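**Q** Return a 3D structure for these sequence lines:
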Amino acid sequence: MLNKPINTGQLSFLQPGLKEQLSNKHPLYLLADQINWSLFEESFRKHYKEDFGRPAKPIRLMVALLMLKHIRNLSDESVVEQWSENAYYQYFSGGQTFTAKEPCEASELVHFRNRIGAAGIELILKESIRINGKDGKEDRASIDTTVQEKNITYPTDSKLHRKIIKKCVSIAQKEGIVLRQSYSRTLKKLGIDQRFRNHPKNGAKARKADKKVKTIAGRLVRELQRKLPAESFSDELDLFQRVLRQKRQDSNKIYSLHEPDVVCISKGKEHKKYEFGSKVSITVTQNSGVIIGALNIPGNDYDGHTLDAALEQQQRLTGHTLKEAFVDRGYRGRKEVHGTLIHTPKTFSSKLTSYRKNKLKEGFSNRAGIEPKIGHLKADHRLSRNFYKGIKGDTINVMLAAAAMNFKRMMNIWKDNLLALIFRLIQIFTASATRPNYSSVIVY
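**A** Below you'll find the predicted structure:
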């Protein structure tokens, strides 16, 4: 059930509210007044039942917490904790007076993200593009793909087999099944043999221990299949069997038991040969640097095949069709997609005019600017490691990161404009103070 709307009138004659207490030049203060909060309240109202259940937290509060989390690069727990300490966070969330307690439990942010889904997060991204005004409607853009890594350990077969054993023992304890053997002491000895496998004398011993651990995992899975009811834990046991069957050169391998949709992607990096997560496509305007598209691509598709979905999302978010898009050589083979010309670096035709060659050179030079944009998305807005669950979490994380970077761009512009104004006033004041006063000079 939705909560009652907050009374925004004057609360007290003696104690002013946050609007009067805080500086109206602060970037968060300015951003709070620019966002169309009623858009979210009207769009997300359908996810709540009328006059049923406990009153929910205000929609503006929950949306603001999601924005602040990715703008400030915080976890769910940290943003809730810092909200109770920061008056600007509270004003940004629609608060009228300072409240020295946490607004909600951190887990409520998880429920809210699942409630509004990817469509609701896309609405936040669309609003972040609108905040940037005409800068988000340029005719030329750069498109590139990157990998958002999932929050999993580096996968090895031995790790997966040990996790299968641990989960099988847990299922047996939960269902009251007595296993023929728990293998706890055996696994401890095998763990000692698996250490220091890179030493020349320990390689054979480690490989033999790996094979034994896999054998034990298979025994426990088959024992549970015999003793459990037919439909009980069938999905988990099928997943375990799939992991035990997979070979080194197989495609569509399982790299994590709790995130089976993770794929292995190689982007040709010297320092990181393989990345485990999902591929995302980023679309950035060439001159202003506004992110006008951020899309998660399940699987490991060829980059050229991601252009259709990426440009569809861009047109849906901006209501504008790009004339030209500049990409790298990973997109070879695509010339035009949804009315947008796709330019890939190549040798220029002799039929092109000098003017056209210079424009294309400028476009490819500007295209390189998307690389630091992706770097800031990863370093500052939580794209480097995705902690959200499943493919849905992949989609939500990349769009929230892009929206946060668009909001941060406008906050930086307002901050720079304020500093420039202050610097100009200081110059004027200094010049007037050092100017000689000729009115006091006596003329003889």
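**Q** from here on, contacts and neighbour counts on C-alpha atoms
**A** OK.
**Q** which residues of the stretch 101-250 of the chain fall in helices?
**A** For the stretch 101-250 of the chain, applying DSSP state H, counting those that start in this stretch gives helices covering 107-131, 157-175, 184-194, 203-227, 234-245.
**Q** Name the residues of stretch 259-270 that are buried.
**A** Within stretch 259-270, the residues that count as buried by 16 or more other CA atoms under 10 Å are 259, 261-265.
**Q** Would you do the same for the sequence below? I want to compare the two.
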Amino acid sequence: MYKKTSPQLTIDDFILPFSGKLSADNRWVKLAGIIPWDELEKQYAFMFPSDRGNVAKPVRMALGSLLIQARCDYSDRETVQQITENPYLQYFIGLKEYQLTKPFTPVALVKFRKRFNAKRMAEINELILQAEKAQKKTQKDQDDDHDDRDANGSGGGGPAREGYAVVIEEPASTQNSESNQGTLILDATCTPADIKYPTDLGLLNEARENLDIMIDCLHEGIGKPTRRPRTHREKARKDYLTLSKQRSPRKHQIRKAVKKQLQYVKRNLGFVDQLLQKAKEQNVENVLRPRQVTLLGAIRELYAQQSAMYKNRTHRIQDRIVSLHQPHVRPIVRGKAKASVEFGAKVAISLDNGYSRIEKLSWDSYNEAETLRGAVERYKERHGHYPEAVLADRIYRNRENLAFCKQRGIRLSGPRLGRPLANGLLKKAEKRMERLDARQRNAVEGKFGEGKRKYGLACIMARLKETAECMISMQFLVMNLEHKLRVLFVQFWLRMMAGTFKPSFC
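**A** You can find the predicted model right below:
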């Protein structure tokens, strides 16, 4: 059940104790003003078609609390605590007056993240960016009207300054092509999950320990009809520590230890199946908790994969499990200097006028060159024309993408195919263009650095697949909102310098 809140809260409607008043210059007040809450509420209400049950929290409270958490990198408990103590945060999530009680529990944030999946977050991001585009168009029309008044003699010195401001505000685009305008930057990165570095021996030992706990639960759940099965947990633990404490064990020692752990896991799985069969015969239900049932399925898959790799003497297998509690996480080979392999989701983004959009988010490794054609077509849907240039690294320069860009008159950054140019001047110009493209492409690298250093992209703390995707999408939405605030600040001072805006205190 959902109840719409109309009209949306403004800064003058918020009630503070002791007859106080919120400052309009606060960052949370400005951020609340640039988010189209009414449009978001129309889409959010469709998630609750029933008119029965408890009333769901408003979209401003649900999405606003997630934005606060992503912006400040808080935990669930810390987010609730900060909202309880800060009146500006309470205004941002839509409360009408300051209250001392908690607006919701930390558990509610998990439910909020489940409601905003990756697809819905992409729609929200696009809705906010389209609202910014419409606002820029309105501002441009107002500036044109001001230029017309200055041309008729109503002001002096305005047109030159205003012309300079328009050049700064508009996205950089060249006028060489009549149909293609603008620049699209593409790149991909990995958002590491919060897991321990996986090893075959460590994963098998963790599986064996969890199976021992399940055997205890099953044996007690069916009433201890016989003696508990002997799993030799102390001996298995000792075998694991014997190798794990060695600084640099040899390959044959690792293989021997893995074989022992495989045997322990196989035996424990057999005992679990026997106890589950006895529980079924005695009509005993819910002996294992839902999390243990999910974990048991991951352990079975892990044992099958490790057995196949042991028999085939290989370390590669399809859909390899690297975490029992997060079986959706996959190894992503990146070839970076810090770590050649990262474990998490691979995200391909596009950068357009400083705003980032997620083109593809997947937990399985993929070739990011596949996202170029879709990103270019979506660029045309937004702007009505293709970009003049697509800036990307060399992995995007395959034959299919080169033919696609050539057919549409798009310049794809990077060295040209074929023999090097014989003309020295043309060769110099090509090198200069490559350096210029590399400088402009640094913007997307800076976006990744901003997300991983300032926000939470460097370590995704969520365990569930859908909540992790929500957190990743939320980080890019927050970065777009922060960029929008900076753009509005620059536009404000440019208008002040041009004389087209007078503050209220004048």
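**Q** follow-up on the earlier one: of the helices of the stretch 101-250 of the first structure, which approaches K279 of the first structure most closely?
**A** Among the helices of the stretch 101-250 of the first structure, helix 107-131 comes nearest to K279 of the first structure, with 16.4 Å by CA to CA.
**Q** sorry, back to before: now the helices of the stretch 101-250 of the first structure in TSV, with mean neighbour count and distance to D416 of the first structure?
**A** Putting these into TSV (neighbours: other CA atoms under 10 Å; distance: least, CA to CA, whole Å) gives the following:
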stretch	mean neighbour count	distance to D416 of the first structure
helix 107-131	18	17
helix 157-175	17	50
helix 184-194	14	57
helix 203-227	17	59
helix 234-245	16	53
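**Q** Throw those into TSV and include distance to Q314 of the first structure, thanks.
**A** Below are those laid out as TSV (distance: least, CA to CA, whole Å):
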stretch	distance to Q314 of the first structure
helix 107-131	10
helix 157-175	39
helix 184-194	50
helix 203-227	47
helix 234-245	36
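**Q** between these, which gets nearest to D301 of the first structure?
**A** Per CA to CA, nearest to D301 of the first structure of these: helix 107-131, 20.8 Å.
**Q** distance of the aligned residue in the first structure for G451 of the second structure from K137 of the first structure?
**A** Counting by TM-score structural alignment, G451 of the second structure lines up with L377 in the first structure. With the distance defined as CA to CA, to the nearest Å, L377 of the first structure ends up 21 Å from K137 of the first structure.
**Q** about what we covered before: could you dump the buried residues of stretch 259-270 of the first structure into a markdown table with secondary structure and distance to G304 of the first structure added?
**A** Output for those, formatted as a markdown table (DSSP: H, G, I helix; E, B strand; the rest coil; distance: CA to CA, whole Å):
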| residue | secondary structure | distance to G304 of the first structure |
| --- | --- | --- |
| E259 | coil | 26 |
| D261 | coil | 22 |
| V262 | coil | 21 |
| V263 | strand | 18 |
| C264 | strand | 18 |
| I265 | strand | 15 |
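**Q** And stretch 90-104 of the first structure, end to end?
**A** Stretch 90-104 of the first structure end-to-end distance (CA to CA) = 13 Å.
**Q** what's that stretch in contact with?
**A** Outside of stretch 90-104 of the first structure, the residues within contact range by CA atoms under 8 Å, 6 or more residues apart in numbering are 8, 17-19, 28-29, 31-32, 57, 60-62, 64-65, 80-81, 83-85, 87.
**Q** what about K415 of the first structure, how many neighbours?
**A** The local packing of K415 of the first structure (other CA atoms under 10 Å) involves 15 other residues.
**Q** Can you give me the neighbour number for the closest residue to it other than its chain neighbours?
**A** Ranked by CA to CA, 6 or more residues apart in numbering and with sequence neighbours excluded, the top spatial neighbour of K415 of the first structure is P27, at 6.4 Å. P27 of the first structure: 19 surrounding residues under other CA under 10 Å.
**Q** Look up how far Q15 of the first structure lies from P27 of the first structure.
**A** Counting by CA to CA, the gap from P27 of the first structure to Q15 of the first structure is 24 Å.
**Q** And for E175 of the first structure?
**A** Distance from E175 of the first structure to Q15 of the first structure, by CA to CA: 60 Å.
**Q** Just confirm K408 of the first structure is within a helix.
**A** Yes: read with DSSP: H, G, I helix; E, B strand; the rest coil, K408 of the first structure is one of the residues of a helix.
**Q** what helix or strand is N412 of the first structure on?
**A** If you go by DSSP states H and E, N412 of the first structure is part of helix 390-434.
**Q** tell me the angle that helix makes with helix 107-131.
**A** Orientation check (axes from the mean of the first three to the mean of the last three CA atoms, to 10 degrees): helix 390-434 of the first structure against helix 107-131 gives 60 degrees.
**Q** residues of the longest strand anywhere in the second structure that come out buried?
**A** If each strand of the second structure is counted by residues according to DSSP state E, the longest one is strand 341-352. By 16+ other CA under 10 Å, the buried positions in strand 341-352 of the second structure come out as 342-352.
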